[in-house]
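Participant: sharing a model that was predicted from the sequence below.
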Amino acid sequence: MPLPFTPGGLIFDCDGTLADTMPLHYQAWRATLDRVGHPTLFTEEQFYAWAGAPAYEIL
């Protein structure tokens, strides 16, 4: 999408510093696990305890 101006810089929030994306990540994990037949693989509390861990470690 073209911008009507040239930005002077960009901010990337990759770790949730500016935006709390953990609830969205949890919803995405839940939807995926539910779809593949693992609706109770881990609890929401466990998910938040793993904050910052790479997906391959969680799996």
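Facilitator: Arrived safely.

Participant: from here on, just use CA atoms for contacts and neighbour counts.
Facilitator: Noted.

Participant: list the buried residues in the longest helix that the chain contains.
Facilitator: In the chain, assigned by DSSP state H, the helix with the most residues is helix 22-35. Neighbour-count burial for helix 22-35 flags R30 (criterion: 16 or more other C-alpha atoms under 10 Å).

Participant: ok, then the element right after that helix?
Facilitator: Sequence-wise, the next helix or strand downstream of helix 22-35 (DSSP states H and E) is helix 44-49.

Participant: dropping in the other structure now:
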Amino acid sequence: MAKPLSASKLVEILRAEGLTVHEVRNWRTHNRNSKGPWGPVNGVMIHHTVTKGT
């Protein structure tokens, strides 16, 4: 498995690829269930649902 990414490293990589990153206040220090710090990340999955007519 790849080395886990910190929040700072994830942003650095995305910006290095030319992406615009908009950060939400405190996202680097909060996880989604409020039980400790964010990360580390072992991967990123992007899901896009296409509907008829799009």
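Facilitator: Everything's here; your move. Computed from a prediction, not measured in an experiment: that's the story for all the values here.

Participant: can you give me the TM-score here?
Facilitator: TM-score of the superposed chains, computed with TM-score structural alignment, normalised by the length of the second structure, equals 0.34; 35 aligned residues with a C-alpha RMSD of 3.4 Å.

Participant: that older thread, I'd like to know which elements the longest helix of the first structure is packed against.
Facilitator: Applying 3 or more C-alpha pairs under 8 Å, 6 or more residues apart in numbering; DSSP states H and E, one finds that helix 22-35 of the first structure contacts helix 44-49.

Participant: packing partners of the helix it packs on?
Facilitator: helix 22-35.

Participant: residues near L14 of the second structure, how many?
Facilitator: Number of residues near L14 of the second structure (other C-alpha atoms under 10 Å) recorded here: 12.

Participant: check the secondary structure at it for me.
Facilitator: Secondary structure of L14 of the second structure, reduced to three states by DSSP: H, G, I helix; E, B strand; the rest coil: helix.
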